[in-house]
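Colleague: Predicted model follows, preceded by the sequence.
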Amino acid sequence: MGALASSEPSDRGLSEIFATQAQSLLFPSFDQPDLTVLQALVLLGQREIGHCRPSKGWLFCGIAFRLAHEMGLHLDPNNWSGSAESEVDREILRRVYWATFIADKNLSLYFGRPPALYPHESDVRNTVRLPYPTDWEGLLDTYIAPGISITAYEDGIALVGAFIYRAELSKIQHCIITDLFENRRPGAHNAAIAATVQRIHTDLTKWLSSLPGKLYWNQWTVGHVPACVLYLHMQFHTSMIILHRPPRHSFNTPDISSSEDVEICYESLQAILRLMRSYSRLYRYEELPLDFVHTLSVAASTVLMRRWLDKDMHQMEKEMNLIVQAMQAIKETWPCVEEIEKSVCKIEKCEKPADNVPEIDAMLDAGFMAGLSTPYEGENWSMPDEYTQDMFDVTLGPVLTDGILGGVREDAGQLMVDIFPPTLEKGE
């Protein structure tokens, strides 16, 4: 995975060699799986998905998620009977569980499928900073570089804090998936859906307000900001847009463009764009994980929504240029983003949106996004099982192959990117 982030093509080529070798060692290890096997499964799964092999990646990650339970990682090590692990080993176990938990939520949103790991099934507490050995300075001098600062490779407060709060954000994303995405009740009451959205929105704002100073960021923040902090806020605003973006068939609803939901989407879009500018000045996009592809797709869909509602082609062009530049920067690391880029470029060739909005669109028609205010009158918030098969002609759920996007429809009235699946299949 580190080789993928390299700026040298020769180094990136090593990633395929390492991945192939890892897979050859993986299956014989299933007889007696250990922590290394679980970590390898998660990493290989992320890599396969990012390289346009989603079914294989989903398989690897699915095994990893179930293996986490099989190994008892969902139980805090302090509660294990007869446990002889050191404090460092216990922290490593906790971090592996929470990293797996985070990956589960990312892929559930990415694929549009139910999560495998549930918060109520776990009692694992948050991780803490790892204690370093007393001779840490000597080890650095001997094996890393003479005279290097003892804190150069420290398990820093911002890094550990970002990991902890990323796990907390994933718990809220879990609620978005299970309480909204999986709401399959026929004729679900609009008021109940709106109340759920309001509750999750409150959870997100509480999460943001609870961030410690080391993880704080806003549009007026100046100076050097750690990469993990910028990435953390990208994920927050991505979640905000996912929660509030209205279904596309409501775009002709009067005053939709001035609704609170749409305003929240626009605000989070601007925050994501500012975060991207800050990140690109200090770091390389290639170093971001796979879920940055999801952030770019969500940002692109919001720009397209603004284009449709506000007819502001000039503003759309500036915002989309920044997003496309980021896509181009990471396409060697995550080739799946190329399909999004192609779709966006095709959309930009369309001079203006058509007057008629199709009744169903796979990108924005989530069917459960009600908003903080009164739900759009006449909306049907249920998600029938046959919807997926009609839209995608599949029976195994809407796996977003070829880089998240299903394609671009030919007529201008339907030129939108297929980013989010409309339903979640049970039993997957």
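Modeller: Yep, it's here.

Colleague: Only C-alpha atoms from now on, for both contacts and neighbour counts.
Modeller: Will do.

Colleague: Against which helices or strands is the longest helix along the chain packed?
Modeller: Among the elements of the chain assigned as helix by DSSP state H, the one spanning the most residues is helix 87-111. Helices and strands touching helix 87-111, as assessed by 3 or more Cα pairs under 8 Å, 6 or more residues apart in numbering; DSSP states H and E, comprise helix 35-50, helix 54-70, helix 157-175.

Colleague: Minimum distance to K342: which of these has it?
Modeller: When the helices and strands packed on helix 87-111 are ranked by proximity to K342, the top entry is helix 35-50, at 16.2 Å, counting by Cα to Cα.

Colleague: dropping in the other structure now:
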Amino acid sequence: MRIAMIGTGYVGLVSGACFADFGHNVICVDKDSGKIDALLRGEIPIFEPGLDALVASNVKSGRLGFSLDLSEAVKTADAVFIAVGTPSRRGDGHADLSYVHAAAREIAANLRDFTVVITKSTVPVGTGDDVERIIKEANPAADVAVASNPEFLREGAAIRDFKHPDRIVVGTDDERARTVISEIYRPLYLNQAPIMYTGRRTAELIKYAANAFLATKITFINEIADLAERTGADVQDVARGIGLDNRIGAKFLHAGPGFGGSCFPKDTRALVKTGQDYDAPLRIVEAVLTVNDNRKRAMARKVSAALGGNLRGKTVGVLGLTFKPNTDDMREAPSIPLITALQDLGATVQAYDPVGMEQARHELPDITYCDDAYACATGADALVIVTEWEQFRALDLAQVKQKMKQPVIVDLRNIYRPEEMEKAGFTYESVGRGKA
């Protein structure tokens, strides 16, 4: 199949490379000439394990290409995927669909034979209707079917998620579109990946509902963690105790500083706004947003308490800046409000992240960036673990203690055992592990 992928961001680039690896001919299109030039030089603009090798092998095979020219890519395509950004619209939290609408108009002008236009971007219910209307108005003669095919990729594990999905959701009532999309995903039949066909609006809502539910699980266990701290319980045992119930499941029950990233914050906000627009308020999701926003800054008070309630003149080392490991994504990362709050409380902040510091400099320009975890500990009154990178799970604790001004560690990801840290001579604070 011939595929045009509009957008070379996280979703577009991963999807395009994986489709090419399935054997399809894929052209990834973007308006950012700097990004396309970099890709043509073999430079990958995002950090995702395995993506550089996957892109390189498929470019070498001739199945994957990059272009600024949308018209040529669309004219020859059997399927056109829209994988552009849908950030939160400034001021009201709605999803900004301007990039989706602009792509639809440009696609419309270049359609030739029957083409399936597939929205891969995360979009509110009814966006497929808008895309179809825009295409029909711009090109009434177009032989086109518009479908929804939301992505369910975890940053840091996106290639595996794409090639071994839990499910593939396709929203369309058009039989010709189903035939094309079935052929695109045919290589996954060997993995017995279930393809779920629904109405277009249903597919759009499935994506938002999934993200909102996972965000709710995270927020729920974070609130239980607060209760565990005050009652002397251990939230990790609580999470395991409820997660073993297969009606609940163990995933997304890890207490921490709150969720971030490119999906959960913006998608939960957009879902709340959609509910308001349709007079079907989503009170649980509204509460999730409020609790999560408050939690990120509350972690700074946890650090302050570990240092006696006063951060004036203190140096705090922060390990991990990205919103999760194995990505350089700083969007809505808990480290940002945490560090801002630490600075507001009078602390000087120094930080280290294995891959995210270049991106972090744009968000946090006024902190000191260190070469490694031990440099980050040097001279620190407290060391805060914010992102659970593998590199932080087996630190030389004796060396860390020797370099710190005070042996205080605040572990917001619970990657160490309290008894281990006590034995090593640290004042140790974690999340949701109270002392009876």
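Modeller: That came through fine. Bear in mind that the values here come from a model prediction, so they are computed numbers and not experimental data.

Colleague: Would you give the TM-score for this superposition?
Modeller: TM-score of the superposed chains, computed with TM-score structural alignment, normalised by the length of structure 1, equals 0.30; 212 aligned residues with a Cα RMSD of 7.0 Å.

Colleague: could you give the angle of the longest helix of structure 1 to helix 157-175?
Modeller: In this structure, helix 87-111 of structure 1 runs at an angle of 40 degrees to helix 157-175, with axes from the mean of the first three to the mean of the last three Cα atoms, to 10 degrees as the basis.

Colleague: Doesn't V26 of structure 2 belong to a strand?
Modeller: Yes. Secondary structure assignment (DSSP: H, G, I helix; E, B strand; the rest coil) places V26 of structure 2 inside a strand.

Colleague: how deep is it tucked in, by neighbour count?
Modeller: In terms of burial, V26 of structure 2 registers 29 neighbours under the definition other Cα atoms under 10 Å.

Colleague: Then the one 10 residues further on?
Modeller: Residue neighbour count, defined by other Cα under 10 Å, stands at 22 for I36 of structure 2.

Colleague: ranking the helices and strands packed on helix 87-111 of structure 1 by burial, who's on top?
Modeller: When those are scored by mean count of other Cα atoms under 10 Å, the highest mean neighbour count falls to helix 35-50 (a mean of 22).

Colleague: packing partners for that one?
Modeller: In this structure, helix 35-50 of structure 1 makes packing contacts with helix 9-26, helix 54-70, helix 87-111, judged by 3+ Cα pairs under 8 Å, 6+ apart.

Colleague: do that again at 6 Å, thanks
Modeller: Secondary structure elements in contact with helix 35-50 of structure 1, counted by 3 or more Cα pairs under 6 Å, 6 or more residues apart in numbering; DSSP states H and E, are helix 54-70.

Colleague: now the angle from the helix it packs on to helix 35-50?
Modeller: Per the same axes, to 10 degrees, the angle that helix 54-70 of structure 1 makes with helix 35-50 is 150 degrees.

Colleague: Redo the helices and strands packed on helix 87-111 of structure 1 as a markdown table? Include distance to Q325 of structure 1.
Modeller: Below are these laid out as a markdown table (distance: least, Cα to Cα, whole Å):
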| stretch | distance to Q325 of structure 1 |
| --- | --- |
| helix 35-50 | 18 |
| helix 54-70 | 24 |
| helix 157-175 | 26 |
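
Colleague: For structure 1, which segments are assigned as helices?
Modeller: Using DSSP H, the helices found in structure 1 span residues 9-26, 35-50, 54-70, 87-111, 136-143, 157-175, 190-209, 227-244, 260-282, 291-310, 313-330, 337-348, 386-392.

Colleague: ok, Y143 of structure 1 - how many residues close by?
Modeller: By other Cα under 10 Å, 8 other residues sit near Y143 of structure 1.

Colleague: And for E419 of structure 2?
Modeller: Based on other Cα under 10 Å, the number of other residues close to E419 of structure 2 is 11.

Colleague: For my notes, confirm it occurs in a strand.
Modeller: No. Under three-state DSSP, E419 of structure 2 falls outside any strand and is assigned helix.
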